[in-house]
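Visitor: Turn this into a model:
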Amino acid sequence: MDNSMEERLLSPEELNSSDLKRRVWNESKKLWVIAFPGMVARVSSFGMIIVTQLFMGHISELDLAAYGLQQSILLRFVDGILIGMSSATETLCGQAYGAGHYHMMGVYLQRSWIIDGVTATILLPLFIFTTPILRLIGQEENIAIEAGKISIWLIPVLYSYVFSLTIQMYLQAQQKNKIVGCFSAFSFLVHVLLSWLFVIKLGLGLTGAMGAFSISSWLLVIGEFVYIFGGWCPNTWKGFTKAAFADMLPLIKLSISSGVMICLELWYSSILVLLAGYMKNATIAISAFSICLNINGWEFMVCLGFLGSSCVRISNELGMGNAKAAKFSIKVALGTSIIIGIIFWVLCMVFSREISYLFTSSEEIAESVSRLHVLLAFSMLLNSIFPVLTGVAVGAGVQSMVAFVNLGSYYVIGLPVGILLGYVAHLQVTGLWIGLLSGVGVQTLLLSYLTWRIDWNEQVNKASERLGRFFIGTTEGSDENSNLA
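Guide: Next up, the predicted model:
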């Protein structure tokens, strides 16, 4: 029996101190191989949103508020749906890779394009009719008009997400996410250059900032297409196939449960931004709250690297039938992510004032951001825990259970607390953020309990059943695997 097989059969408790250190080191290397490129990809992709906000803040306070409203509500709303639905691809591709069903990964990817593309088209009216929708819910007229201009520019970005999110999860499941990290970093650098050129040098204002965002988003997708179609995924991409249109209902169900899980999480902060728009001096409130959310979100993108790595490691091990290895991977991923969270907590506590001036030259907005720094720091700390636990749920395919956890944590506890403290106790934006933090805290506790209670041997059996239900053979000449003309 080789060492790797022996390690999978032993639990951490059965190993001596030396063996445990070696196993932690080996698992850490596996996690970082997946996590680091994932971090680069997530930070770069989210960084394009942040860079656009940075340039908006130096155009005008109105543009900053309007973009903050659009980015924090509309873009986060649809992004939550597409990320959530795409996580079904992550579950199936990860388990298929672990089981050696490589050819099925390309089929899952094509099915996810169909499902996510239809979903994006259904959501399109939200971008077209943004201004009347914001008027209807009582947002300030000048912000609603400016946000409507921005939303039209976000339509190309919407459709880029259909491909970029699913391709990232497809490549990540087969541990090819280094290429995603490289493409994402390159598109981020291009975005910074284009934003500077269009906004600062050419003075194109809103048009320049949003144009740079659209171009950079699609540059990433084009690079990923070239990589897949160019033959760099020979085992998992066999060309377009009619099988992508078959047996869609089970995948739709898993996509919906995945979408609900992530949406309830991302929409929560979007609703709080919307509530900030009803406060006194709405422009300042929305700007400050959205800046803090984006600082929190950028750190969250780092933690999402561990969400992705824990998902891949769990799904791969379940696909191979290794329940003990899956449990050990959770412990290593969680410990590593918490250490990173503590580092960001310290940085936020020390440099809160300096960070705010990256986004705005307004003293009033900077002061409002600075007042939230303690709450922001603890939000960053919790960011290092619950994404890993969410990744465990995605890897195991128990998204529906997490959806109920998110529903109770955010909308039964967090949102009412935020409204009560923000409006009744007159704590304004601080009250809203306390509500956000309380919801995340409860979610973290419940996810910890859920992870502790999971029967991993049972999850191995479920993974095997799921893969068997979706499996399609690779017989040459079969209609299911024939390329489309």
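
Visitor: Please make it C-alpha for all contacts and neighbour counts, starting now.
Guide: Will do.

Visitor: need the helices for the stretch 201-350 of the chain, in chain order.
Guide: Assigned by DSSP state H, counting those that start in this stretch, the helices in the stretch 201-350 of the chain fall at 205-227, 248-276, 282-320, 323-356.

Visitor: how near is residue 430 to residue 448?
Guide: 27 Å (Cα to Cα, to the nearest Å).

Visitor: ok, now residue 372?
Guide: In terms of Cα to Cα, residue 372 sits 27 Å off from residue 448.

Visitor: and the host helix or strand of residue 166, how far from the chain's centre?
Guide: Assigned by DSSP states H and E, residue 166 belongs to helix 155-173. Averaging C-alpha positions (Cα atoms, centre = their mean, to the nearest Å) puts helix 155-173 11 Å from its chain's average.

Visitor: helices or strands up against it?
Guide: Applying 3 or more Cα pairs under 8 Å, 6 or more residues apart in numbering; DSSP states H and E, one finds that helix 155-173 contacts helix 76-99, helix 103-128, helix 177-195, helix 205-227, helix 282-320.

Visitor: Residue 134 against residue 144, yeah?
Guide: Yes - counting by Cα atoms under 8 Å, residue 134 touches residue 144, with 5.6 Å between them.

Visitor: okay, now the residue nearest to residue 208 when sequence neighbours are not counted: neighbour count?
Guide: In this structure, residue 208 finds its nearest non-sequential neighbour in residue 198, 4.7 Å apart by Cα to Cα, 6 or more residues apart in numbering. Neighbourhood size, residue 198 [other Cα atoms under 10 Å]: 19.

Visitor: same check, this time on residue 417
Guide: Neighbours of residue 417 under the rule other Cα under 10 Å: 21.

Visitor: And residue 339, by the same measure?
Guide: 14.

Visitor: Could you report the distance from it to residue 328?
Guide: 17 Å.

Visitor: here's the other one to compare against:
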Amino acid sequence: MHAGTYARWLIPSIFPHGILQCQIGFLQTQKFLNPLIISTSFRSLIHVLACWLLVFRFEFGNEGAALSIAISYWINVLIFSAYIKLSPSCKMTWNGFSREGLRNLFSSVSLAIPSALMVCLEMWSYEILVLMSGFLPNPKLETSMMSISRPVSSLNTSSVIFRIPYGFGSAVSTRVSNELGAGKHRAAQVAARVVLFLAVVEGLLVGLVSIAVRDVWGYLYTTKGEVVRYMSAIMPVLVLSNYMDGIQGVLSVAAALLLLAVLIVLAVRTTIVTWITVLVLLAFAGNRRRVLVKNGRRITLDVAMHLATVFTKERGIAAVAACVTVASLIAMASLRKLV
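Guide: Next up is the predicted model:
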């Protein structure tokens, strides 16, 4: 009931969020980072104040928390609108609204709809996991763990960790697009490789820190010892998940430049699809049967090798099989302790 009420009060934040993403993209492509940092920092302060006033001062409860998000988004939209309109830096790139903006509307929409569906499917998959966790033997514990660990809200473990590679991806997206627009394909490839290296190093460092603090990390969200111990137990698997998620998030931007990027993203998708099926069976089949795990490993390996064969024939890359197989086996090895 409370979740439904909170979701309804989140509806007003959809409209400013859409406008805000367009403004952020407009400024990022021109490397106007200082306005983004300053405005976002100011919005964060306003959000804390608005949330406190609506939740505690005016006693709106969950509705006030949801409404404060819309307020902070609109403030950010107004700040960006004023900057784009009044700043001399944007005079050459923003001349107001025009019918010329509708000239390539069909091609833009044809690209936007699949992109939106891709994001929706990704987020819906996490929501489905939360719903499924409610059918497990201890639904309160499982649901609490899902809300803390997986990206079903903006302040949990995976969402906080993903902000770093997400920033890398945004940066390389701007850099690559600028280099390609200037006809510098070699520079675009170098930028993609650099951000891949940064993502790998960042993932390893964050993973080591997460493992080191796994026994106390749960106390940031709850004081219940059972939830904290459960969080500590699944942290190694969560670290691997976040590591792969961060790398494929960065590589998705550079996939057009590096065939290796396409292969790793493909390997991650292959592993996710097969292991979601296997783990659902493990969770709801009654007992955790090792035969299911063996079948899951075999299916993952077969699918990965089939895709590697296809890519090898089509692209002539002999290292594809190793890339796909290693990525799949890493995920399988990490989940071995769960059974």
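
Visitor: where does the TM-score land?
Guide: TM-score for the superposed chains, counting by TM-score structural alignment, normalised by the length of the second structure: 0.75, backed by 291 aligned residues with a Cα RMSD of 3.4 Å.

Visitor: thinking again about what came up before, between residue 430 and residue 448 of the first structure, which is the more surrounded one?
Guide: Remark: of residue 430 of the first structure and residue 448, residue 430 carries more neighbours, 20 against 15, as counted by other Cα under 10 Å.

Visitor: what's the helix or strand for that one?
Guide: helix 429-453.

Visitor: now the angle between helix 248-276 and that helix, please.
Guide: Interaxial angle of helix 429-453 of the first structure relative to helix 248-276 (axes from the mean of the first three to the mean of the last three Cα atoms, to 10 degrees): 150 degrees.

Visitor: Can you pull out the residues in contact with helix 429-453 of the first structure?
Guide: 268-269, 272, 276, 285, 289, 371-372, 375, 378-379, 382, 385-386, 389-390, 392-393, 402, 405-406, 409-411, 413-423, 425 (Cα atoms under 8 Å, 6 or more residues apart in numbering).

Visitor: Stretch 19-30 of the second structure too?
Guide: With Cα under 8 Å, 6+ apart, stretch 19-30 of the second structure has contacts from 33, 36, 73, 76-77, 80-81, 174, 177-178.

Visitor: of all those, which comes closest to residue 66 of the second structure?
Guide: Nearest to residue 66 of the second structure among those: residue 73, at 11.3 Å, using Cα to Cα.

Visitor: The closest one contacts residue 13, correct?
Guide: Yes - counting by Cα under 8 Å, residue 73 of the second structure sits close enough to residue 13 to count as a contact (6.9 Å).

Visitor: neighbour-wise, which of those two wins?
Guide: residue 73 (25 against 18).

Visitor: so what's that one up against?
Guide: Neighbours of residue 73 of the second structure in contact, by Cα under 8 Å, 6+ apart: 13, 16-17, 20, 43.

Visitor: Out of the residues you listed, which is nearest to residue 330 of the second structure?
Guide: Taking the contacts of residue 73 of the second structure together and measuring to residue 330 of the second structure by Cα to Cα, the closest member is residue 17, at 36.6 Å.

Visitor: so what corresponds to the closest one in the first structure?
Guide: Using TM-score structural alignment, the partner of residue 17 of the second structure in the first structure is residue 161.

Visitor: How about the contacts made by its match?
Guide: 79, 82.

Visitor: if I look at it, how far off is residue 200 of the first structure?
Guide: Going from residue 161 of the first structure to residue 200 of the first structure by Cα to Cα gives 27 Å.

Visitor: Also residue 294 of the first structure?
Guide: As judged by Cα to Cα, residue 294 of the first structure and residue 200 of the first structure stand 22 Å apart.

Visitor: and what of residue 191 of the first structure?
Guide: 13 Å.

Visitor: Compare neighbour counts for those two and give me the winner.
Guide: residue 191 (27 against 16).

Visitor: just checking, what residue in the second structure corresponds to residue 53 of the first structure?
Guide: Checking with TM-score structural alignment, residue 53 of the first structure has no match.

Visitor: go on, residue 273 of the first structure?
Guide: In the second structure, residue 273 of the first structure lines up with residue 130, judged by TM-score structural alignment.

Visitor: Which residues are in contact with its match?
Guide: So residue 130 of the second structure contacts 143, 146-147 (Cα under 8 Å, 6+ apart).

Visitor: Same check on residue 32 of the first structure?
Guide: So residue 32 of the first structure contacts residue 309 (Cα under 8 Å, 6+ apart).

Visitor: With residue 150 of the first structure instead?
Guide: 66-67, 70, 206, 210.
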